[in-house]
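> Sequence first, then the predicted structure, then my questions.
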Amino acid sequence: MRYKGKEEGVLLRKLQLIIKRGIDFLLSLVGLIVLSPIILVVSIMIYFKLGSPIFFIQDRPGKDGKVFKMLKFRTMLNSTDRDGNLLPNEQRYTKFGNFLRKTSVDELPELYNVLKGDMSLVGPRPLLVEYLPLYTKTQARRHEVRPGITGLAQVSGRNAISWEDKFNFDIKYVDKFNLILDIKIILLTVKKVFVQEGINFEKGIKNQKFKGEGVKK
């Protein structure tokens, strides 16, 4: 009986993941259509205020560690020194770029990644490819599901979150995943954005590169 109950739990999880993918596809498609005027206006503003390219494209690991191209709006200038090297981030920030980041508008193009199936609306944020060989077995479990535009870590800690806390939240999401949890995370995300708590999805630990420190198992 215990085995049967576990088997039913696995089947229920698989069913919810299938439904989750359908919801992701539908909402990302509707989102891209409804938000297309905003996306167009922001694209034009970026072109004139920050220059070309309009989008920031970077390799990120997705489900099972498979690498994909993540799409975001560019938020910094491409200013360089005499040798052609990019200036430090602090010297390339602009008020406009900071506004895009604070309001999370820079994340809108990721709806295309969700539509394609590279990402989900909710899941562990996709980190850098260079971190892949640094994960412990426990940390690597964050790749058992599709990465998300927002996630449990993002609505739980914002900028103050540490790497250890982040991974703990990511693994907790993987273990506790259900559609009700996804809905709660989406609602919390919307709330934080609209009450001027724009979620800095990746900026809270931007100056603290992950170096392979383990977390408690």
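That came through, no problem.

> contacts, neighbours, all on C-alpha from now
Will do.

> what's the strand or helix carrying T189 packed up against?
Take DSSP states H and E as the rule and T189 turns out to sit in helix 179-194. Counting by 3 or more Cα pairs under 8 Å, 6 or more residues apart in numbering; DSSP states H and E, the packing neighbours recorded for helix 179-194 are strand 120-122, strand 148-150, helix 152-156.

> try 7 Å
Applying 3 or more Cα pairs under 7 Å, 6 or more residues apart in numbering; DSSP states H and E, one finds that helix 179-194 makes contact with helix 152-156.

> Run the chain-centre distance for the helix or strand following the helix it packs on.
Helices and strands here follow DSSP H and E; after helix 152-156, the next one along the chain is helix 163-176. In terms of Cα atoms, centre = their mean, to the nearest Å, the centre of helix 163-176 is found 14 Å from the chain centre.

> Next, the buried residues of stretch 160-170.
Neighbour counts over stretch 160-170 (16 or more other Cα atoms under 10 Å) mark 163, 166-170 as buried.

> okay, now the one to match up with it:
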Amino acid sequence: MKHNSFYGKYIKRLLDLIFSGIGLIVLAPVFLIITVLVRLRLGAPVIFKQERPGKNEKIFLMYKYRTMNDTRDSSGKLLPDDERLTKFGKLLRSTSLDELPELWNIFKGDMSIVGPRPLLVEYLPLYNKEQRRRHLVRPGLTGLAQVNGRNTVSWADKFKFDNRYIETLSLFNDIKIIGKTMIKVFVREGISADDNITVQKFEGNK
């Protein structure tokens, strides 16, 4: 299988380490600006942390900038996501700036620059054998599914793209995905499905 190729086993991780390290240094001023803006507009904590399954289903903490406030109803319950997602939060998501802290996950080895996106831990028991293959490689900041519709494609198609990525893993394909990602981010395409402020939950195979 392609994920066991020389590139998949050795070169890919080395490139992740180099480029995420460079990104953390070069983008330090951007991190500082966004951190201050998030703190002023949305409050603390600035970083949203959530457990996600990584390679071989090992659980890790994924870091993102928070995009929602903590507004609650009269009973103290958090309001729905669409009511807590502010204009500033939408801007962070549409420009993918909310995902910049994931560079630290890549540097640490939890993630890769390119790979299947890390999904929720609660989905693990819902996968079939083919869908579970997405954990044969490190999850990515971007991936094949993200450049083919991102949050607007069906779950079935996302899993197909994930498996196709694993089967065709190569430096050339990673470069192509990174290039397409830059275009998608620039035009802010495929951020969310038309009827959902966030991606629709995976409810298993029916």
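Thanks, I have it. Quick caveat: nothing in here was measured; it's all calculated off a predicted structure.

> how many other residues sit next to L92 of the second structure?
By the criterion of other Cα atoms under 10 Å, L92 of the second structure has 19 neighbours.

> residues touching the closest residue to it other than its chain neighbours, list them.
Leaving aside its chain neighbours, L92 of the second structure sits nearest to D98 (5.1 Å; criterion: Cα to Cα, 6 or more residues apart in numbering). Contacts for D98 of the second structure (Cα atoms under 7 Å, 6 or more residues apart in numbering) come out as 64-66, 92.

> what about D98 of the second structure, which SS state?
Secondary structure, DSSP: H, G, I helix; E, B strand; the rest coil: D98 of the second structure is helix.

> Need the counterpart of it in the first structure.
With TM-score structural alignment as the criterion, the equivalent of D98 of the second structure in the first structure is D106.

> can you pull the buried residues of stretch 38-52 of the first structure?
Of all the residues in stretch 38-52 of the first structure, those buried under the rule 16+ other Cα under 10 Å are 39, 42-43, 46, 50.

> Among the residues you listed, which ones are in helices?
39, 42-43, 46 (DSSP state H).

> Widest-spaced pair of those residues?
I39 and I46 (10.4 Å; Cα to Cα).

> quick one, longest helix in the first structure?
Per DSSP H, the first structure has its longest helix at helix 2-34.

> Name the residues of that one that are buried.
Buried residues in helix 2-34 of the first structure, counting neighbours by 16+ other Cα under 10 Å, are found at 13, 17, 20-21, 24-25, 27-29, 32.

> so what secondary structure elements neighbour it?
Packed next to helix 2-34 of the first structure, using 3+ Cα pairs under 7 Å, 6+ apart, are helix 110-116.

> now with 10 Å?
helix 36-49, helix 110-116, strand 120-122, helix 179-194 (3 or more Cα pairs under 10 Å, 6 or more residues apart in numbering; DSSP states H and E).

> Same list (those) but as TSV, adding distance to G148 of the first structure.
Shown next, in TSV, are those (distance: least, Cα to Cα, whole Å):
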stretch	distance to G148 of the first structure
helix 36-49	20
helix 110-116	8
strand 120-122	4
helix 179-194	10
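
> taking the ones you listed together, which one is wrapped up most tightly?
Greatest average neighbour count among those goes to strand 120-122 (a mean of 27), per mean count of other Cα atoms under 10 Å.

> how big is the offset of it relative to the second structure?
Its aligned residues in the second structure lie a mean 0.2 Å from strand 120-122 of the first structure after superposition (mean Cα distance after the TM-score superposition for the first structure).

> That strand maps to which residues in the second structure?
Going by TM-score structural alignment: strand 120-122 of the first structure matches residues 112-114.

> still on that earlier bit, possible to save the buried residues of stretch 38-52 of the first structure as TSV with distance to I186 of the first structure?
Converted to TSV, the buried residues of stretch 38-52 of the first structure look like this (distance: Cα to Cα, whole Å):
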residue	distance to I186 of the first structure
I39	20
V42	23
S43	25
I46	27
L50	30
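
> Endpoint to endpoint, stretch 1-20 of the second structure covers what distance?
Its first and final residues considered, stretch 1-20 of the second structure spans 26 Å by Cα to Cα, to the nearest Å.

> Can you tell me what S162 of the first structure aligns to in the second structure?
In the second structure, S162 of the first structure lines up with S154, judged by TM-score structural alignment.

> is it true that its match touches Q200?
Yes: here S154 of the second structure reaches Q200: they are 9.1 Å apart, a contact under Cα atoms under 10 Å.
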